[in-house]
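**Student:** pasted the sequence and its predicted model underneath.
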Amino acid sequence: MYFAVIGDMIGSRTLSDRQSAQNSLQEALEEVNRFYTDSLASLFTITLGDEFQGLLNDADELMEIVDRIRFSVYPLKLRFGIGVGSMSTEILHDVSIGSDGPAYWAAREATKYIQENNDYGYSEICVRLYLEHKNELEEQMTETVNSVLRLCGRMEKSWTKSQYAFVREVMLKYNYGTAGEYYQKKIAEELGISPQMVSSRMKNTGLTTYISARQNIEKMMQARWGDQNE
């Protein structure tokens, strides 16, 4: 089983400088391709100007990769469809264009769902599973993952601009930290603020809970579907 990711910019046609936006996206994808290359079956590739896709071997860093892209291109907004399934064609590591199969079919279905179901603006990431014989447990697990993602989306929408800026800076510097934890003293030194301020912002944003939820999504998806590659 593979994990396909398809993303696109939200409202790209209304951007005043689409070229700058595309350049920002390209830089973010290139950085992810360098940093997470061992996790990628196919490198992230821009496919239609504002759309891109990539293929992961496992889910161990799935949400971290998605978040890395999201926070890198801010204030641009992206939506992501994540598909779990097999592949029907040859997989090329250096480029994801041309590859196809159930994993990508599921990712496209997930992207379409987001477009058609706004959920008050909270749903920007959706997971779909493509199996010939899905059972009730598979359906329940997929819905649980999507429910957690929606809750995380609601958390994000509650952040103030300064809180979002803090989370973004921490995420881009330290990703998901060490086992979901961050060394607050080091963050304080690098950001030039007091440890008490870091502690307060961590608490007020619920960052550790947010990261824990997303890491549990990775663990759940890997345990259920990723290990089938082994």
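**Tutor:** Done, it's in.
**Student:** please make it C-alpha for all contacts and neighbour counts, starting now.
**Tutor:** Will do.
**Student:** okay, buried residues for the helix or strand Arg34 falls within please.
**Tutor:** According to DSSP states H and E, Arg34 maps onto helix 18-35. By neighbour count on 16 or more other CA atoms under 10 Å, the buried set for helix 18-35 is Ala21, Gln22, Ser24, Leu25, Gln26, Ala28, Leu29, Glu31, Val32, Asn33.
**Student:** then this one, side by side with the first:
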Amino acid sequence: MQKEKYYIVMADIIDSSDKAGESLMQHFKEMVASVNEELSEKIISPFTITLGDEFQGIVNSLQTAVEVIFLMDEILLEAEQAYKLRFVINFGVIDTPINRHQAYEMLGDGLTVARRTLGELKSAESDILVAGIDKRVQENLNMAFQLYRMIYDDWNSKDRPIARSFMKEPDYKKVAEAYSKDISTMWRRQKSLKIDEFNIARKLILNLST
């Protein structure tokens, strides 16, 4: 009998040893709790912090796994102390019963591969990797995620809250009003931050994940 596969999401904080501890970890915990609440209908085993700077969880689809990454990346744009996450999505086997309360006490090749891949990402070119699905879709998704993160990574600490504002409100005129800036300045900001290209990359990833 073929064993059932699940979409496993694992992530850790990039360069966590270089970050200040308490306030960052508090934000990290609150973000994980917030995502569990917002996507509760789509989460099979809630995201659980397993090591100090790492979490894992199981979701109902590849698209939900993508939504988790997008949502967390958006939340991180508003973090008082800037930090970033490294993500792995792996479609793999879990041998033990699924823990519906927290992502603990489960075993299987899917989890083993996800954890090993997360470790390998520390020396890779990309911070996000999808594994265990159709090879062609997987390759295209991983390239699209690289493009997505290239734009995201270009935003500095001053850019990040403005980029987040454009995600909430795409009209640069309204964003200009919120920041008490003139319209032409905010239009140029939208272009320099590559907001349109970023949104296209996200749509491409979502289309590939359905």
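**Tutor:** Cool, got the structure. Treat the numbers as computed from the prediction; the structure is a model and nothing was measured.
**Student:** hmm, back to that, dump the buried residues of helix 18-35 of structure 1 to a markdown table, plus distance to Glu139 of structure 1.
**Tutor:** As requested, these are exported to a markdown table (distance: CA to CA, whole Å):
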| residue | distance to Glu139 of structure 1 |
| --- | --- |
| Ala21 | 36 |
| Gln22 | 35 |
| Ser24 | 36 |
| Leu25 | 33 |
| Gln26 | 34 |
| Ala28 | 32 |
| Leu29 | 31 |
| Glu31 | 34 |
| Val32 | 30 |
| Asn33 | 31 |
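**Student:** for the longest helix along structure 1, packing partners?
**Tutor:** Ranked by number of residues, the top helix in structure 1 under DSSP state H is helix 136-158. Where contact means 3 or more CA pairs under 8 Å, 6 or more residues apart in numbering; DSSP states H and E, helix 136-158 of structure 1 is packed against strand 125-129, helix 207-224.
**Student:** quick one: average offset of the helix or strand harbouring Val198 of structure 1 versus structure 2, please.
**Tutor:** Per DSSP H and E: Val198 of structure 1 is located in helix 195-205. Comparison of helix 195-205 of structure 1 with structure 2 after fitting gives an average deviation of 3.2 Å (mean CA distance after the TM-score superposition for structure 1).
**Student:** list the buried residues for that helix?
**Tutor:** Buried residues in helix 195-205 of structure 1 (16+ other CA under 10 Å): Pro195, Val198, Arg201, Met202, Thr205.
**Student:** likewise for stretch 38-55 of structure 2?
**Tutor:** Applying 16+ other CA under 10 Å to stretch 38-55 of structure 2 flags Lys42, Ile43, Ile44, Ser45, Pro46, Phe47, Thr48, Ile49, Asp53, Glu54, Phe55 as buried.
**Student:** contacts for it, please.
**Tutor:** By CA atoms under 8 Å, 6 or more residues apart in numbering, the residues outside stretch 38-55 of structure 2 that reach it are 10-13, 16, 25, 29, 32-33, 36, 56-61, 64, 98-104.
**Student:** in strands, which of those residues appear?
**Tutor:** Met10, Ala11, Asp12, Ile13, Gln56, Gly57, Ile58, Val59 (DSSP state E).
**Student:** could I get those as CSV with distance to Asp171 of structure 2 and neighbour count?
**Tutor:** Shown next, in CSV, are those (distance: CA to CA, whole Å; neighbours: other CA atoms under 10 Å):
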residue, distance to Asp171 of structure 2, neighbour count
Met10, 34, 25
Ala11, 32, 25
Asp12, 33, 22
Ile13, 32, 19
Gln56, 36, 26
Gly57, 35, 26
Ile58, 35, 28
Val59, 33, 23
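**Student:** mind putting those residues in CSV, distance to Ile69 of structure 2 included?
**Tutor:** Formatted as CSV, those follow (distance: CA to CA, whole Å):
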residue, distance to Ile69 of structure 2
Met10, 10
Ala11, 9
Asp12, 12
Ile13, 13
Gln56, 12
Gly57, 12
Ile58, 13
Val59, 12
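**Student:** contacting residues for the residue nearest in space to the middle of structure 2?
**Tutor:** Central residue of structure 2 (CA atoms, centre = their mean): Ile69, 2.0 Å from the mean position. By CA under 8 Å, 6+ apart, Ile69 of structure 2 lies in contact with Phe87.
**Student:** checking it next. Helix, strand or coil?
**Tutor:** Classification of Ile69 of structure 2 using DSSP: H, G, I helix; E, B strand; the rest coil returns helix.
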